[in-house]
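Participant: what would the 3D arrangement of this be:
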Amino acid sequence: MSHLSSLIDLHCHSTASDGTLTPSDLVALAYQKGVKHLALTDHDTISGLDEAASTGDALGVNIISGVEFSAQWNNQGIHILGLNFDRQSPIIKSAVERQESSRFLRTKSISERLEKKGFEGLYEAALVSSSGQAPGRPHIASAMVEKGYVSNVSVAFKKYLGAGKVGDIRSVWPELNEVVGWIVDAGGIAIIAHPRKYNMTVTKLRSLIADFKASGGEGLEVITSGQKQGEIGLLADLCTKYELKGSLGSDFHSPTQPWVKLGAIPSLPKSVKPVWLDWALSV
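Facilitator: This is a model prediction of the structure:
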């Protein structure tokens, strides 16, 4: 079944969170790229899924329900993908309502911290940038650029919004086991998103995976954009060691980021059981 990988992308974002394409335009792009199975995994919201599914039905692209939940583990921010859940589940609906409220609170807290550094008006500008959706750090970064406080988004994250910086607030997020429970109880599968982007030692990553699996998590995102050589092999080995399924996704946000292309991701190693193996996907 691994040959299906070139036709599937299980991690991407739309204007429902911090992507730049509407759900419909995102699905249209997936169709152009030959993607047959697409999971829309916006941050802490499922508000784009119905629009994506409607366009998918029209174009023949299978839309898999998805979400990328923010969580914390040992006081570190972790992203957990929920895939193939019941999008009508009251558990998921309640979860995204809670997360979206937390996002507004977090953005306001970050803005207040940065205001003390002399950066004014960021919360209001972030709300405009997010078009009324729950804003996140990328929206604050865009606001900082727009107001001339920094030269570009990368600088905003490097100096003010990245891990360990003044604008890095994680305490609003629920614990890992609670987030995994939401996904499992809604009939979905929980995946650790981009495991090598958390700047963890392999020993700490193993500890995260052990706790994740004990909570009911079933998969690792083995392949995503921007990985370093050797990381795929490491994650494949961890899937084998912990008896986890493997997922893959571009983590696409915008066509203006040519280093992240929708659907342009390698196949899973043959040693890894694909997360979609039991979903009866057609080629």
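
Participant: from now on I want contacts and neighbour counts done on CA atoms only, so please keep to that.
Facilitator: OK.

Participant: ok, how many other residues are close to the residue nearest to Lys165 when sequence neighbours are not counted?
Facilitator: Spatially, and ignoring its direct neighbours in sequence, Lys165 is nearest to Lys159 (6.8 Å; Cα to Cα, 6 or more residues apart in numbering). Close neighbours of Lys159, defined as other Cα atoms under 10 Å, add up to 14.

Participant: next, count neighbours for Leu21.
Facilitator: By other Cα under 10 Å, 18 other residues sit near Leu21.

Participant: so it sits right up against Ser14, yeah?
Facilitator: Yes - in this structure, Leu21 is within contact of Ser14 by Cα atoms under 8 Å, at 5.2 Å.

Participant: overlap of the contact sets of those two?
Facilitator: Applying Cα atoms under 8 Å, 6 or more residues apart in numbering, one finds that Leu21 and Ser14 are jointly contacted by His253.

Participant: show me where the stretch 1-150 of the chain has strands.
Facilitator: Assignment of strands within the stretch 1-150 of the chain using DSSP state E, counting those that start in this stretch yields the ranges 8-9, 37-40, 62-73, 76-83.

Participant: how much space between Ile223 and Asp9?
Facilitator: Relative to Asp9, Ile223 is positioned 10 Å away (Cα to Cα, to the nearest Å).

Participant: just Glu112 next, same as before
Facilitator: Distance, Glu112 to Asp9, using Cα to Cα: 37 Å.

Participant: again with Glu100
Facilitator: 25 Å.

Participant: higher neighbour count, these two?
Facilitator: The neighbour count for Glu100 versus Asp9, taken as other Cα under 10 Å, is higher for Asp9 (26 against 18).

Participant: quick one more, to check against the first:
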Amino acid sequence: MKSAIDLHLHSCYSDDGEVSPQELVIKCKNNDIQIMAIADHNCVRANGEAQSMALAAGITYIPAVEIDCTFNGTNLHILGYGIDYNSPDFEIIENDITKQSSEVSYKMLLATQKLGFGISRDDMSSLTENMYWNDRWTGEMFAEVLLNKHEYKNHKLLLPYRPGESRSDNPYVNFYWDFYSQGKPCYVEMLYPTLEHIVEIIHENGGKAILAHPGASLKDNGKILNDIISKGIDGIEAFSSYHSPSAAFKFYKAAINNNILVTCGSDYHGKTKPSISIGQHGCLISDEEMQSGFLSGLFK
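Facilitator: Below is the predicted model of the structure:
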């Protein structure tokens, strides 16, 4: 089921995004989205480009960002809504990630080669040469290159991501989670700020701090959810393309029990998650109830 609300969209200013902010507004209009937010990874550049265009299209726009951070050794994503995206605080965050990205990308390349793949710098650079962040590579990008190399058509590590197989629904992002996410063979540590610091930054810039897709980020560490809530987050993205209905209900109840906001977002990326379309987040609550109740704290 699709919704007229989507508060988690990615543009080309995310290193794993595809379309421009302007294209994303058009896609939202064509999908009857009434309330939207572009929440790019560690980057607020899309907001200025999208906001006026969204308003002209009759769409309510909420400025947003998705920031990487850590808590008790676990990497998390925190969504900031209603932020002052012109604040230099967000430029500092973007610059910090940019400084680390080239070295981390090269280490990921070496780790991928250790898996037995003959993949080169040129392979990766050819993929990213026309992208905004053309000097950084993600796990999804490694997947795209490898899955399109003819010589690896029957490679055993890639078979689960081929059409019709167990990880083929979103092969690129699934490959990322299986090989490049925290604790996996090709994971390379980035030095992210703490959860507490990011919550503080978002609040200082007029925003609400929301825990993104906890079903994907926490995995077996779901027991730390209450500790995360105690650090001052304002809500939970209970409804996400990553969550089954039972998981969504669990996170919804956690938010309600702690008197914090509930949000919904598809985490649309384009080709990185081809089975996910705009507005597809499985929200179990009507758009009217979300807008008048759970999301009311995001509007100014």
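
Participant: quickly list what's touching both of Ile223 and Asp9 of the first structure.
Facilitator: Taking Cα under 8 Å, 6+ apart as the criterion, Ile223 of the first structure and Asp9 both touch 248-250.

Participant: those residues, buried ones only, as a ChimeraX selection?
Facilitator: Buried subset of these, written as a ChimeraX selection, criterion 16 or more other Cα atoms under 10 Å:
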select :248,249,250
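
Participant: which ones are touching the closest residue to Leu81 of the first structure other than its chain neighbours?
Facilitator: Spatial nearest neighbour of Leu81 of the first structure, excluding adjacent residues (Cα to Cα, 6+ apart): Glu68 at 4.4 Å. Glu68 of the first structure is in contact with 41-45, 79-82, 193, counting by Cα under 8 Å, 6+ apart.

Participant: roughly how far out does stretch 271-278 of the first structure sit from the chain middle?
Facilitator: In terms of Cα atoms, centre = their mean, to the nearest Å, the centre of stretch 271-278 of the first structure is found 20 Å from the chain centre.

Participant: what residues does that stretch touch?
Facilitator: 1-2, 219, 236, 239-240, 244-247, 268.

Participant: okay, now the residue in the first structure that Tyr192 of the second structure lines up against: neighbour count?
Facilitator: The equivalent of Tyr192 of the second structure in the first structure is Trp173 (alignment by TM-score structural alignment). Trp173 of the first structure has 22 neighbouring residues, counting by other Cα under 10 Å.

Participant: with adjacent residues omitted, what lies nearest to Trp173 of the first structure?
Facilitator: Ranked by Cα to Cα, 6+ apart and with sequence neighbours excluded, the top spatial neighbour of Trp173 of the first structure is Ala71, at 5.0 Å.

Participant: report the contact partners of the one you found.
Facilitator: Shown in contact with Ala71 of the first structure (Cα under 8 Å, 6+ apart): 77-80, 173-176, 179.

Participant: also Val260 of the first structure?
Facilitator: Val260 of the first structure sits next to 225-226, 250-254 when contact means Cα under 8 Å, 6+ apart.

Participant: would you check how far apart it and Gly249 of the first structure are?
Facilitator: In terms of Cα to Cα, Val260 of the first structure sits 10 Å off from Gly249 of the first structure.

Participant: repeat for Ser267 of the first structure
Facilitator: Relative to Gly249 of the first structure, and taking Cα to Cα, Ser267 of the first structure is found at 10 Å.

Participant: tell me which element Gly216 of the first structure is part of?
Facilitator: According to DSSP states H and E, Gly216 of the first structure maps onto no helix or strand at all.

Participant: hang on, Ala95 of the first structure packs against Gly181?
Facilitator: No - when contacts are counted by Cα under 8 Å, Ala95 of the first structure is not listed as touching Gly181 (10.4 Å).

Participant: how near is the residue nearest in space to the middle of the first structure to Glu120 of the first structure?
Facilitator: Residue closest to the mean C-alpha point of the first structure, counted by Cα atoms, centre = their mean, is Glu68 at 4.0 Å. With distances taken as Cα to Cα, Glu68 of the first structure is found 30 Å from Glu120 of the first structure.

Participant: now Val128 of the first structure
Facilitator: For Val128 of the first structure, the distance to Glu120 of the first structure - Cα to Cα - is 15 Å.

Participant: what do we get in the second structure for the residue nearest to Leu81 of the first structure?
Facilitator: Matched by TM-score structural alignment, Glu68 of the first structure corresponds to Glu66 in the second structure.

Participant: what does Gly188 of the first structure give?
Facilitator: If you follow Gly188 of the first structure across to the second structure using TM-score structural alignment, you land on Gly207.

Participant: give me the neighbour count for that match.
Facilitator: Look at Gly207 of the second structure: counted by other Cα under 10 Å, it has 25 neighbours.

Participant: repeat that for Ser286 of the second structure.
Facilitator: Summarising burial for Ser286 of the second structure: neighbours were counted as other Cα under 10 Å, giving 11.

Participant: try Leu109 of the second structure
Facilitator: Number of residues near Leu109 of the second structure (other Cα under 10 Å) recorded here: 22.

Participant: so who does it touch?
Facilitator: Leu109 of the second structure touches 119-121, counting by Cα under 8 Å, 6+ apart.

Participant: how much space between the residue mapped onto Ile224 of the second structure from the first structure and Thr201 of the first structure?
Facilitator: Taking TM-score structural alignment, the alignment pairs Ile224 of the second structure with Ser207 from the first structure. Going from Ser207 of the first structure to Thr201 of the first structure by Cα to Cα gives 10 Å.

Participant: spatially nearest residue to Thr128 of the second structure (excluding sequence neighbours)?
Facilitator: Distances taken as Cα to Cα, 6+ apart place Asn134 nearest to Thr128 of the second structure, at 4.8 Å, with adjacent residues excluded.
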